[in-house]
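Undergrad: Starting from these lines, generate the structure:
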Amino acid sequence: MTTTLREESVGAGERAASGPRVGVLALQGDFREHAHVLAGLGAEVSLVRRPTELAAVDGLVIPGGESSVIDKLSRTFGLAGPLREAIAGGLPVYGTCAGLIMLADTLLDAIAGQQSLGGLDVVVRRNAFGSQNQSFETELDVPALGVAPVRAVFIRGPVVESVGPDATVLASLADGRVVAVEQGNLLGTSFHPEITGEHRFHEYFLSKVRARARS
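TA: As a prediction, the model looks like this:
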């Protein structure tokens, strides 16, 4: 049975029943923070740990955390194959930090045996900004989200080393390093909008979910 946000007592709003069905991969990482944001934006949110729960949602968020652990647990729980199939089938998916690593077609500095789900035509380097005590905040110009800059928090974040022809850059740092990309129904950011009160990326993602649900 799908574990709903309300059942997990992490703050579903009264509007949730009429919103799109969005899952948050809840194997490891800051999945509850994403769930709170999505519920506040009117989505019906489920925590996804099993293939049956994945099959019940219209979109999925892969949270930040430790990408190698998320990879191992996705295989242990029998989710890796269904996730790849869902991504290939057009399921809208948003990956933040470790989630971006999971969506990348190619990884640099991966640990031995680490796998990604793929889907984004990008090369991503793990832990590109150093250790956790080197975390930082900055403002980013993201034209797709409007004129106001996005406040971005980087915590042991990855960076997009190169972008293939199928993907599009949404945001870069002042030094040119790419930190946000999209490709069709897929969206990835190196940073954590779920912990700063910056909801525009989640709103942008939900627009993809709603558009696919209507098609």
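
Undergrad: CA only for contacts and neighbour counts going forward, please
TA: Fine.

Undergrad: so where do the strands sit in the protein?
TA: In the chain, the strands defined using DSSP state E lie at 3-4, 21-25, 44-48, 59-62, 93-96, 104-108, 120-125, 136-140, 150-154, 159-163, 168-172, 178-183, 186-189.

Undergrad: Please provide the structure for the following sequence as well, for comparison with the first:
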Amino acid sequence: MTIGVLALQGAFDEHEAMLKELAADYREIRQRKDLTDDLDGIIIPGGESTVQGKLLHDLGLFEPLRQKIIQGLPVMATCAGLILLAEEVSNDKPLLATLPVRVRRNAYGRQLGSFAADGAVAGIGDYPLRFIRAPYIEACLATEVQVLNETAGHITAVQYHNQLAMAFHPELTHDLRIHAYFLEIAAKRKKLALGA
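TA: Okay, the predicted model is just below:
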């Protein structure tokens, strides 16, 4: 099984370190030729969503990546990645628009731009949450969207079919459980694709 890590901008190194700890194969996605059909999942890291969106367009990755996600390629997105996936962004334009949620960028403002909390993540348990100038989800736009975490009254993690997205940064902790859960999603999808 091979996981693609979008490595255009942002905290992709930290995600790769988590995958290494889990003994998972991965490949950096930097150009169109890296986005091959043998990928079993993709991680979109935190960083700057506007910059990542522009680079995806400039490198010819935007539409191929969007189509792969629509077709069911498992994706895990953190912080800026959540903004990239959201169908609606209340204070900006949507980008990939594959995840039926409405997101607010930099939702916590400057004073609470970065903070740590502990909270329960559905299917995972208590988890250390690290927020950096984070968005949050204002609304879920489809009944199939499962809320995995709420922090301070706001939705901060969801799953929609094979899309796993969160406002916080699991890659900035030492807790591997969310990455392991994503690998399970990717493995189940691969098994189904192989007809097993």
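
Undergrad: Now compute the TM-score of the two chains, please.
TA: The TM-score (TM-score structural alignment, normalised by the length of the second structure) is 0.93; 190 aligned residues with a CA RMSD of 1.3 Å.

Undergrad: Which residue in the second structure aligns with Asn185 of the first structure?
TA: Asn185 of the first structure maps onto Asn162 of the second structure when the alignment is built from TM-score structural alignment.

Undergrad: Next, the contact list for its match, please.
TA: Neighbouring residues of Asn162 of the second structure by CA atoms under 8 Å, 6 or more residues apart in numbering: 72-75, 185-186.

Undergrad: again, only using 7 Å
TA: Counting by CA atoms under 7 Å, 6 or more residues apart in numbering, Asn162 of the second structure makes contact with 72-75, 185.

Undergrad: Tabulate these (CSV), appending neighbour count.
TA: Conversion of the contacts of Asn162 of the second structure to CSV gives the following (neighbours: other CA atoms under 10 Å):
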residue, neighbour count
Gly72, 15
Leu73, 22
Pro74, 26
Val75, 27
Ile185, 21
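
Undergrad: circling back to that earlier point, distance to Glu203 of the first structure for the strands of the first structure - can I get that in a markdown table?
TA: Converted to a markdown table, these look like this (distance: least, CA to CA, whole Å):
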| stretch | distance to Glu203 of the first structure |
| --- | --- |
| strand 3-4 | 20 |
| strand 21-25 | 12 |
| strand 44-48 | 14 |
| strand 59-62 | 12 |
| strand 93-96 | 11 |
| strand 104-108 | 22 |
| strand 120-125 | 20 |
| strand 136-140 | 17 |
| strand 150-154 | 13 |
| strand 159-163 | 22 |
| strand 168-172 | 15 |
| strand 178-183 | 14 |
| strand 186-189 | 12 |
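
Undergrad: Indicate which one of the ones you listed is closest to Ser68 of the first structure.
TA: strand 104-108 (11.3 Å; CA to CA).

Undergrad: and for the closest one, what span of the second structure is it aligned with?
TA: Counting by TM-score structural alignment, strand 104-108 of the first structure corresponds to residues 86-90.

Undergrad: Report the buried residues of the longest helix along the second structure.
TA: When the second structure is parsed with DSSP state H, its longest helix is helix 177-193. Buried residues in helix 177-193 of the second structure, counted by 16 or more other CA atoms under 10 Å: 177-180, 182-183, 185-190.

Undergrad: Next, the angle strand 2-6 makes with it.
TA: Here helix 177-193 of the second structure runs at an angle of 120 degrees relative to strand 2-6 (axes from the mean of the first three to the mean of the last three CA atoms, to 10 degrees).

Undergrad: quick one: helix 177-193 of the second structure to strand 125-132, angle?
TA: Angle, helix 177-193 of the second structure to strand 125-132, by the same axes, to 10 degrees: 110 degrees.

Undergrad: Kindly calculate the angle that helix 177-193 of the second structure makes with strand 114-121.
TA: 50 degrees.

Undergrad: and helix 177-193 of the second structure, how far from the chain's centre?
TA: Taking CA atoms, centre = their mean, to the nearest Å, the mean C-alpha location of helix 177-193 of the second structure is offset from the chain mean by 14 Å.
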